[in-house]
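Participant: heads up, no residue letters with this:
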């Protein structure tokens, strides 16, 4: 099979208004009159690994096809990079209309990531040489000015998708063949631990896996709780959520005295329903599964969540007077989601943030169709948030960060799940600060979640 290799021209000049006027790129043509920069893109995070024999076979084939065997001593790293790149290209290819991947190709932006710079660049360059992907560089001419720093756009050719189809792999069944980094280990281990995450410029780099002390009494207790939740959910009829197997991931294991009290959120192996969108939007491909379509024991479900969870915990643990029943993200003149994004960003960093992170910019473009750094000045948002919640001005001196807040929140969620499962026989599915529950048990679940939150935090929260 001869792959298509239509060149991409004009990426650095005004011709990039439509960089592929005469060629089908990936799945469909770039809409006439749009710059590639204007297309909503999907982040190439390089965090997924093969989960099926078909995916491993495909990776082996691409490794040979790319000539990877001629690069001495790098087989394992190259194969990891091939698998991660293939997954992210498939993830972007799921979308309608067409969306490319975006990825900063600066070496420093790979520091601490699951795939190293050398391996990722080698694979992406070889994919381009073989006509399997198209690349658009990072600098674009905008209204006569060169705008530097735009991340590289990457998208698959039909040749790449055809090769994957020969192994039974397509964008629509990607999750059957790939699993997020810790997923394969989590499938057999209820408790995972990682080092601290870190900020590299505008990008947050996830921590690396650490060994878990299976003899630690705290680990034994937490593992027993996760096993109990897994045993209960395995007996329920869950439709539309995929396979449900929980594990609990703790963070900051490289910090002295972490004592498994940092992070601790409950995750689903492979992402599962937690990665499904809550609501449908026009950019979703036909047949996209939504969380609202999940059935538990044949019943429709609803999602209940703790309002302003982290900010409520933050203020309550500092002993501040405030109304926990109020919407703490309600600031006149600023969209609620923007306020929420800034406050959660502030609580995740040791200092007040001065710019929107790259992943947050991408997320807002994806979810809401707006460029947050252009439409919402972070300086204006910051001043409004500090006026409403002046305690944030002291963020640097307060030793209570995102990992502490996540742990407290996770304890409240797990206590509520245990109570609903063991005391009331009610099945539920967690999504960090919320629970999916059968519609007929909504009131009971709200009552239990409120009481559990009060037990761990000391205040009765607002539950939506």
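Facilitator: Thanks, I have the structure now. Keep in mind the model is a prediction, meaning the values are calculated, not measured.

Participant: Every contact and neighbour count from this point should use C-alpha atoms.
Facilitator: Noted.

Participant: Which positions within stretch 207-226 qualify as buried?
Facilitator: 207, 208, 209, 212, 219, 222, 223, 225, 226 (16 or more other CA atoms under 10 Å).

Participant: Of the residues you listed, just say which sits nearest to residue 101.
Facilitator: residue 207 (23.0 Å; CA to CA).

Participant: Three-state assignment for the closest one, please.
Facilitator: Three-state assignment for residue 207 (DSSP: H, G, I helix; E, B strand; the rest coil): coil.

Participant: Second structure for comparison follows:
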């Protein structure tokens, strides 16, 4: 298997390994070394020793000193490429092969209460989940997923950070993670670079050189919680009902600001174990987004917002600040699995971002139908609301029938998007992909 930009992964600079792992051959499962979300076993240490013996890799051995019952010191082992190996990787730096995930890589991960991976015995369910993930990763591997406007394959994230969208094992394949040693906790799909992609850039994603659309659930977890109480939220609510609109308190400046804060706080409260945890998470999020007002809100002020939300959503108030999020994630992961299985069978690519899905513009009608079916099958709830980013083919056709002028405008916008300028870097990545793709 060829590792694209392998010099960045292991050889570009000195790479630190968990204490003892490289030198002693101790089980890397025990030491906790995890790469690409997967536990690495003895085979890696054998490879590294062989590379050292061939003078392809240089090393500085680590050590561990236990000087007392409570004090210890040490240094991790470090490796880096020998000069001639580094020059070979440099020579191959412009080569962009397709990366295929090794079938032996674990795709279904179970973690304990501390977030550490644990061993488990396979069941029919885990085998079935793994089979779906392997088929899905193969579908992703044979799909060119990129952004035409990016020349270097880097999305700026701010603060000098970039999101790499070049094809790697660790950013193009997908795995599932379950939590608290319980197959009913968590289970979401992780791994694709598109999950970390800012929304402003996601709408520019192309698949197989075609524009995409994204459908996003409106109030997904709120609707699910109502479902737990036997209520179909969008059926029971007024047609114009906004789940996040509450009276504006005196310490906020506008209805829009209040709605924004209420929405974020409600989602935090759904996932938090306690109200205080929700308040802390809210402030951190506002600080991360550079919001001076939001990050300075005190618990007593956020409590006013949360109490207003509880009053508005009285049937589900007991779930707020009670750690329901991990169970909701399990439920939405099953919805995503059903949707992905349909697209695998159809041989059509799809990207999941937990509560939204990206498909090529020609698959917009298929996506709406499959999302509806999967949501109803898992939750028992019929009514859903989806928000769309982009313009799909069926949407254009339906609009043309109802209003030709508006339909032509949508068609023109879609054609403009399809003909957007492809940077030289994008064209190179596209040519490399289709040249080296083995599927």
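Facilitator: Nice, I can see it. Predicted, not measured: the structure shown is a model, and the values here were computed from it.

Participant: As JSON lines, the buried residues of stretch 207-226 of the first structure with distance to residue 359 of the first structure would be great.
Facilitator: Shown next, in JSON lines, are those (distance: CA to CA, whole Å):
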{"residue": "207", "distance to residue 359 of the first structure": "16"}
{"residue": "208", "distance to residue 359 of the first structure": "19"}
{"residue": "209", "distance to residue 359 of the first structure": "22"}
{"residue": "212", "distance to residue 359 of the first structure": "29"}
{"residue": "219", "distance to residue 359 of the first structure": "32"}
{"residue": "222", "distance to residue 359 of the first structure": "31"}
{"residue": "223", "distance to residue 359 of the first structure": "32"}
{"residue": "225", "distance to residue 359 of the first structure": "33"}
{"residue": "226", "distance to residue 359 of the first structure": "30"}
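
Participant: Please tell me how far residue 109 of the second structure sits from residue 178 of the second structure.
Facilitator: 6 Å (CA to CA, to the nearest Å).

Participant: and the gap between the residue nearest the centre of the first structure and residue 291 of the first structure?
Facilitator: The centroid of the first structure falls nearest to residue 275 when counting by CA atoms, centre = their mean (7.6 Å). Going from residue 275 of the first structure to residue 291 of the first structure by CA to CA gives 9 Å.

Participant: ditto for residue 442 of the first structure
Facilitator: Taking CA to CA, one finds residue 442 of the first structure at 16 Å from residue 291 of the first structure.

Participant: more crowded one of the two?
Facilitator: residue 291 (20 against 17; other CA atoms under 10 Å).

Participant: OK, contacts around the counterpart of that one in the second structure?
Facilitator: Aligned counterpart of residue 291 of the first structure in the second structure: residue 202 (TM-score structural alignment). Contacts of residue 202 of the second structure were listed using CA atoms under 8 Å, 6 or more residues apart in numbering, and they are residue 194.

Participant: ok, back up a step: what's the match for the residue nearest to the centre of the first structure in the second structure?
Facilitator: Under the alignment by TM-score structural alignment, residue 275 of the first structure pairs with residue 196 in the second structure.

Participant: do the same with residue 427 of the first structure
Facilitator: Residue 427 of the first structure maps onto residue 349 in the second structure, by TM-score structural alignment.

Participant: Just give me how far stretch 439-453 of the first structure sits from the chain centre.
Facilitator: Chain-centre distance of stretch 439-453 of the first structure: 27 Å, with CA atoms, centre = their mean, to the nearest Å.

Participant: Mind listing what's buried along it?
Facilitator: Buried-residue list, stretch 439-453 of the first structure, by 16+ other CA under 10 Å: 441, 442, 445, 446, 448, 449, 450, 451, 452, 453.

Participant: can you give me the helices for the stretch 151-300 of the second structure?
Facilitator: Taking DSSP state H, counting those that start in this stretch as the test, the helices found in the stretch 151-300 of the second structure are 169-172, 199-202, 220-228, 233-236, 255-271, 275-288, 292-295, 299-312.

Participant: Would you mind listing the outside residues contacting the fifth one?
Facilitator: When you say that, I think you mean helix 255-271 of the second structure. The contact list for helix 255-271 of the second structure (CA under 8 Å, 6+ apart) reads 221, 244-249, 252, 275, 277-279, 281-282, 294, 305-306, 309, 319-326.

Participant: how far off helix 299-312 does that helix point, in degrees?
Facilitator: 80 degrees (axes from the mean of the first three to the mean of the last three CA atoms, to 10 degrees).

Participant: Tell me the buried residues in helix 255-271 of the second structure?
Facilitator: The neighbour-count check on helix 255-271 of the second structure (16+ other CA under 10 Å) flags 258-259, 261-271 as buried.

Participant: Out of those, which two sit at the greatest distance?
Facilitator: The span of these, defined through CA to CA, is set by 258 and 271 at 20.1 Å.

Participant: Name the member of the buried residues of stretch 207-226 of the first structure with the shortest distance to residue 119 of the first structure.
Facilitator: Among these, residue 208 lies closest to residue 119 of the first structure (CA to CA), at 17.8 Å.

Participant: Mind telling me what the closest one corresponds to in the second structure?
Facilitator: In the second structure, residue 208 of the first structure lines up with residue 116, judged by TM-score structural alignment.

Participant: got the contact list for its match?
Facilitator: residue 32.

Participant: Please repeat the previous calculation with a cut-off of 10 Å.
Facilitator: 29, 32, 34, 109, 110, 179, 180, 181 (CA atoms under 10 Å, 6 or more residues apart in numbering).

Participant: Mark which of those are buried, thanks.
Facilitator: Members of those classed as buried by 16+ other CA under 10 Å are 29, 34, 109, 110, 179, 180, 181.

Participant: Filter the residues you listed down to just the ones in strands.
Facilitator: With strands taken from DSSP state E, the overlap with these comprises 34, 109, 110, 179.

Participant: thinking again about what came up before, mind listing the shared neighbours of residue 109 and residue 178 of the second structure?
Facilitator: 117, 187.

Participant: Report all helices and strands that the longest helix along the second structure contacts.
Facilitator: Looking across the second structure with DSSP state H, the single longest helix is helix 325-346. In terms of contacts (3 or more CA pairs under 10 Å, 6 or more residues apart in numbering; DSSP states H and E), helix 325-346 of the second structure is packed against helix 124-141, strand 175-179, strand 182-190, helix 220-228, helix 255-271, strand 351-352, strand 356-360, helix 364-379.

Participant: Using JSON lines, please lay out the ones you listed together with distance to residue 161 of the second structure.
Facilitator: Formatted as JSON lines, these follow (distance: least, CA to CA, whole Å):
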{"stretch": "helix 124-141", "distance to residue 161 of the second structure": "25"}
{"stretch": "strand 175-179", "distance to residue 161 of the second structure": "24"}
{"stretch": "strand 182-190", "distance to residue 161 of the second structure": "20"}
{"stretch": "helix 220-228", "distance to residue 161 of the second structure": "30"}
{"stretch": "helix 255-271", "distance to residue 161 of the second structure": "24"}
{"stretch": "strand 351-352", "distance to residue 161 of the second structure": "23"}
{"stretch": "strand 356-360", "distance to residue 161 of the second structure": "24"}
{"stretch": "helix 364-379", "distance to residue 161 of the second structure": "33"}
